[in-house]
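Asker: Here is my input, please return the structure:
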Amino acid sequence: MELKLHEFDLPLKYKFGISRETRTVQKTVIAEVIQDGISGYGEAVANHKYYGFTVEKMFADLNGLQEDLKTRNLLEITPDALWSIYHPKLKANPFAQCALDMALWDLYGKLKGKKTWELWGLDASKRPVTDYTIGIDDIEVMKKKLLEFKDWPVFKIKLGTDHDMEIMQELRKVTEATLRIDANCAWTAEQTIEFSKTLKELDVEFIEQPLPAEDWEGMKKVYEKSVLPVIADESCVHEEDVDRCHGNFHGVNIKVVKCGGLTPALRMIRRARELEMKVMVGCMTESTVGISGIAQLMPLLDYVDADGPALLAKDIATGVTIDKGVVSYSDVPGNGVVLSGELN
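Answerer: This is a model prediction of the structure:
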């Protein structure tokens, strides 16, 4: 196989604010693996500020596999087997491993003539709708964003300001849709417990990652006293974190970029189910390349946050499509990705 790497700056439709940063552009890496004239694509966004992974670091680590990949035939070895082979070299860079793993699954499905979820033996007839994320902004701007997508059934609201409950009260006035909260580590245990009472009155579904990732003592208190379920995100990065979240969270939000791809995400989902936890898979504002990979997991999920393409001003590929929260698969095998090669 041949490996090609692409870099894109994805422009966002609106500035996107969370508790620790605001951005207008998302840098991303696309890995392209080629065999028999067929290309498979995978994606990992850059996230230097919180996780420390840059485009340059991903390029360097993936380029180190070029010679070995040339000796591999994807009709003779499966993507999950290759994940295990390359993990020792990419263990310190799960973002890079995600881009490669996702590309290998896309290519494998295309070579086999089957969609990735079919290769996994899943039933895609039932899958959750994706939420649409409303980033932190002025309240009137947040209401405008929500009303622009008023036909969507579920919204995830980013919080982490000094007036979070005011935001929620105002947003609830303009929609009857399901609302979820993501505080991105911005609250204390005491705030979360108290806020949960107001949020329950506002018919909020759950609270995602209210406390800093390392505050396990605080999360134990929240888990025991919050009147709403709590879902881990920053506290659930690697496979071993699922067990640690058990008894501290009601569910986990698995990010394929952070855990190293679709292969470990499948294992994390299975482990969470064994522990009788709710399972969500989220995105990190990927293009249609990454979302098409994430979408293959949807038949296994309770919740999904796969709205990346809807947040972009321009996209770089075709694949799954999203209409009012409903994700539809492409007719193309694998993850269904076709890269345009430029912003479109």
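Asker: Please count neighbours and contacts with C-alpha atoms only from this point.
Answerer: Will do.
Asker: List the residues that contact the closest residue to Ala189 other than its chain neighbours.
Answerer: In space, and not counting its chain neighbours, Ala189 is closest to Gly218: 5.3 Å by Cα to Cα, 6 or more residues apart in numbering. Applying Cα atoms under 8 Å, 6 or more residues apart in numbering, we find Gly218 in contact with 188-189, 211.
Asker: which stretches of the protein form helices?
Answerer: Ranges of helices in the chain, per DSSP state H, are 55-63, 66-69, 79-90, 94-112, 116-119, 139-148, 164-172, 189-201, 216-225, 241-245, 256-259, 262-274, 288-295, 308-311.
Asker: max-length strand in the chain?
Answerer: Using DSSP state E to define each element, the chain has its longest strand at strand 2-18.
Asker: Can you say which of the helices of the chain is packed in most?
Answerer: Mean neighbour count (mean count of other Cα atoms under 10 Å) peaks for helix 288-295 among the helices of the chain, with a mean of 30.
Asker: Pull the residues that contact the longest strand of the chain.
Answerer: For strand 2-18, using Cα under 8 Å, 6+ apart, the contacting residues are 22-35, 55, 59, 66, 69-70, 135-137, 158-160, 183-184, 287, 311-315, 343.
Asker: What angle do helix 139-148 and that strand make with each other?
Answerer: 130 degrees (axes from the mean of the first three to the mean of the last three Cα atoms, to 10 degrees).
Asker: re the thing from before, out of the contacts of strand 2-18, name the ones that lie in strands.
Answerer: Reading strands off the contacts of strand 2-18 with DSSP E, I get 22-35, 158.
Asker: and the gap between the residue lying farthest from the centre of the chain and Val45?
Answerer: Taking Cα atoms, centre = their mean, the residue of the chain most remote from its mean C-alpha position is Thr71, at 31.3 Å. Separation of Thr71 from Val45 (Cα to Cα, to the nearest Å): 27 Å.
Asker: Kindly report the same for Gly121.
Answerer: 28 Å.
Asker: Would you do the same for the sequence below? I want to compare the two.
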Amino acid sequence: MRRLSIAEERWPVAGSFTIARGSKSEAHVVRVTITDGAHQGHGECVPYPRYGESVPQVIAALEGARVAVEAGLAREEIASAVAPHAARNALDCALWDLAAKQAGTAVWQLAELPRPVPAVTAYTLSLNTPAAMGEAAAKAAHRPLLKLKLGRAGDEERLAQVRRNAPTSRLIVDANEGWRPDNLEAMLAACAAVGVELVEQPLPADDDEALRGALRPVPVCADESAHGLDTLDALAGKYDAINIKLDKTGGLTPAIALARAARQRQLKVMIGCMLATSLAMAPAMLLAPLADVIDLDGPLLLASDRTPPIRYDGSLMYPPPPALWG
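Answerer: So this is what the prediction gives:
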């Protein structure tokens, strides 16, 4: 018979992490372990207040599903048994890990995905003053792909400072819903002027209609506006790409379906993450072969990580070790 274990964990950030909505000093995660007596499957999720989810709520939902999980709940049944998407993610990933260990094979093979290979991840520069972001860019200028957190007054100067100090790095931007329709085109033009390749969620998810008629010299990626398959239709005409995060989709299983559906609609695919450990990055990395942009740098922003961790050689991210997941 299965046994379910649930653990609340806190992983300090190396320094601080700031976006347009506020700052964090730690990654507050929930780890799920499902064992059959001989094998253990693990999953990690990050309940996110922006989506109306909290750690206590997710733990309560998982406890509420304990009987069903321990009785043999299948991955295909998770959505009907658990409401919060973060909780679904932890369960889904733990069941994939358990199935792989039971079968003696890798998750990518069970899921009929391409074999994972090393891939370059974006490295995030936390939102700060223009001067501070310029200094951070100088320290990270050796990295091939930088992600700038923007969304407050002074973003034009932030862009200029980062480009000046990291002249050869590719740049992407995440405004985290911090811009408004009246400055949208000016900000997209400023991004284009310094060679930004992608802008995530410039407008609030409930006020993004202005994207439909706007000049978009830089491709725009839906993040807070995009969750599962049911949100794809609403993106048409407004977005050029979609950021797929397992905590939004509710696990690896729906994320695979979403990535394939986005490809069919000619949307670029970005694989993203919340601030979390290597255990959360491991299943997301299996989607890297389906993606145009990989943003799985969560562990690089923490003061410590799990053992064994995913290996990062600068910004080159390696497939997760089997002892971690998958």
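Asker: TM between them?
Answerer: The TM-score (TM-score structural alignment, normalised by the length of the second structure) is 0.94; 324 aligned residues with a Cα RMSD of 1.8 Å.
Asker: Among the ones in strands among the contacts of strand 2-18 of the first structure, which pair sits farthest apart?
Answerer: Gln35 and Lys158 (41.3 Å; Cα to Cα).
Asker: For the two, indicate the residue with more neighbours.
Answerer: Lys158 (24 against 18; other Cα atoms under 10 Å).
Asker: what's the matching residue for that one over in the second structure?
Answerer: Counting by TM-score structural alignment, Lys158 of the first structure corresponds to Lys149 in the second structure.
Asker: wait, what's in contact with the residue most central in space within the first structure?
Answerer: The residue lying closest to the centre of the first structure (Cα atoms, centre = their mean) is Cys283, at 2.0 Å. By Cα under 8 Å, 6+ apart, the contact list for Cys283 of the first structure reads 255-256, 291, 294, 305-308.
Asker: ok, which pair from the residues you listed is furthest apart?
Answerer: Between any two of these (Cα to Cα), the greatest distance is 14.5 Å, for Val256 and Asp307.
Asker: you'd agree the match of Lys158 of the first structure is up against Ala122?
Answerer: No: in this structure Lys149 of the second structure lies outside contact range of Ala122 using Cα atoms under 8 Å: 11.9 Å.
Asker: Show me which positions of stretch 39-48 of the first structure end up buried.
Answerer: Neighbour counts over stretch 39-48 of the first structure (16 or more other Cα atoms under 10 Å) mark 39-47 as buried.
Asker: repeat for stretch 266-276 of the second structure
Answerer: Result for stretch 266-276 of the second structure [16+ other Cα under 10 Å]: buried residues 267-276.
Asker: ok, back up a step: what's the angle from the longest strand of the first structure to helix 55-63?
Answerer: Using the same axes, to 10 degrees: strand 2-18 of the first structure against helix 55-63 is 150 degrees.
Asker: mean deviation (superposed) between strand 2-18 of the first structure and the second structure, please.
Answerer: Mean deviation of strand 2-18 of the first structure relative to the second structure after superposition (mean Cα distance after the TM-score superposition for the first structure): 0.9 Å.
Asker: Keep only the contacts of Gly218 of the first structure that stay in contact in the second structure.
Answerer: Of the contacts of Gly218 of the first structure, the ones still in contact in the second structure (both residues aligned by TM-score structural alignment, their matches' Cα atoms under 8 Å) are Ala189.
Asker: hang on, the residue farthest from the centre of the first structure packs against Leu82?
Answerer: No: shown here, Thr71 of the first structure and Leu82 do not form a contact pair, counting by Cα under 8 Å, at 11.9 Å.
Asker: Could you report the neighbour count for Ala153 of the second structure?
Answerer: With other Cα under 10 Å as criterion, Ala153 of the second structure counts 11.
Asker: re the thing from before, for the contacts of Cys283 of the first structure, which one is nearest Trp117 of the first structure?
Answerer: Nearest to Trp117 of the first structure among these, with distances taken as Cα to Cα, is Ile294, at 10.4 Å.
Asker: what residue of the second structure matches up with Val129 of the first structure?
Answerer: Using TM-score structural alignment, Val129 of the first structure lines up with Val120 in the second structure.
Asker: contacting residues for that match?
Answerer: 144-145, 294, 315-317.
Asker: Most neighbours of all those, which one?
Answerer: Ile294 (26 neighbours).
Asker: I'd like to know how far it sits from Met281 of the second structure.
Answerer: 11 Å.
Asker: Same check on Gly154 of the second structure?
Answerer: 32 Å.
Asker: just Leu215 of the second structure next, same as before
Answerer: Taking Cα to Cα, one finds Leu215 of the second structure at 34 Å from Met281 of the second structure.
Asker: for Val107 of the second structure, same thing?
Answerer: 14 Å.
Asker: before we move on, what about Leu110 of the second structure?
Answerer: 18 Å.
Asker: Check Trp11 of the second structure too.
Answerer: Distance from Trp11 of the second structure to Met281 of the second structure, by Cα to Cα: 14 Å.
Asker: Could you do Gly326 of the second structure as well?
Answerer: For Gly326 of the second structure, the distance to Met281 of the second structure - Cα to Cα - is 11 Å.
Asker: Could you list which residues are in contact with the aligned residue in the second structure for His238 of the first structure?
Answerer: Aligning on TM-score structural alignment places His238 of the first structure opposite Gly228 in the second structure. By Cα under 8 Å, 6+ apart, Gly228 of the second structure lies in contact with 248-249, 254-255, 258.
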